[in-house]
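A.B. asks: predicted model, plus sequence, below.
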Amino acid sequence: MNEQELTRNLELLRSEHRDLDAAITALSEAGSSDQLQIARLKKRKLRLKDQIAIIEDTLLPDIIA
C-alpha cells in the first residue's frame, strides 16, 4: 500500500475504534447484562488499536537520535 492508502485506512480504523468506544460506554451505562457482547466489543477495539499502531509505525518510522 502507498502512503495515501495507509492514511485513509488509518482514519477508517480510528473512526471504527471511536465508534466501538461509544458503543461499549453506552452498553455499560445502560446496565446491559450482556457481558459477552461487551467483551467481544472490547476485544475488537484492542485488535483495532494494534492495527492502528502498526500503520502509524509504518507511516512514522523511528528516528534514531
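C.D. replies: Cool, the structure landed.
A.B. asks: could you use CA atoms for every contact and neighbour count after this?
C.D. replies: Will do.
A.B. asks: now the helix ranked longest in the chain: how far from the chain's centre is it?
C.D. replies: Using DSSP state H, we find that the single longest helix of the chain is helix 3-29. Centre-to-centre, helix 3-29 and its host chain are 5 Å apart (C-alpha atoms, centre = their mean, to the nearest Å).
A.B. asks: and here's the other structure:
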Amino acid sequence: MDDRPVRTEIDTRLETLRATHRALDERIAQLAAQGSCDELELQRLKKRKLALKDRIMHLESARIPDIIA
C-alpha cells in the first residue's frame, strides 16, 4: 500500500497550519507592541494559536507509522 498521497496531503495541511500559526504569532506580537490593544482580542488570538499548535502536533504524529511490537 502506497502512503505517498496521504503523506503529501498531510504535509500540505501542515504547511498551511504552520503558516497560519506564524501569522497569528506575528499579529499577537504586533498587538502586544502597541500597548493599547484589546485584551479580549489578544486572548482569543492566543487561544486560536494554541488550538492550531494542537492540530499541528496531531498531524505530525499521524505522519509517524504505527509499529507493531
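C.D. replies: Cool, the structure landed. Note that this is a predicted model, so its numbers are computed, not measured.
A.B. asks: the next helix or strand after the longest helix of structure 1 aligns to what range in structure 2?
C.D. replies: Elements were assigned by DSSP states H and E; along the chain past helix 3-29 of structure 1, the next helix or strand is helix 35-59. Aligned by TM-score structural alignment, helix 35-59 of structure 1 falls on residues 39-63 of structure 2.
A.B. asks: Arg18 of structure 1 pairs with which position in structure 2?
C.D. replies: In structure 2, Arg18 of structure 1 lands on Arg22 (TM-score structural alignment).
A.B. asks: center of structure 2 - which residue?
C.D. replies: In structure 2, the centroid-proximal residue (C-alpha atoms, centre = their mean) is Leu52; its distance is 3.5 Å.
A.B. asks: list the contacts of the match of helix 35-59 of structure 1.
C.D. replies: 7, 10, 14, 17-18, 21, 24-25, 28, 31-32 (C-alpha atoms under 8 Å, 6 or more residues apart in numbering).
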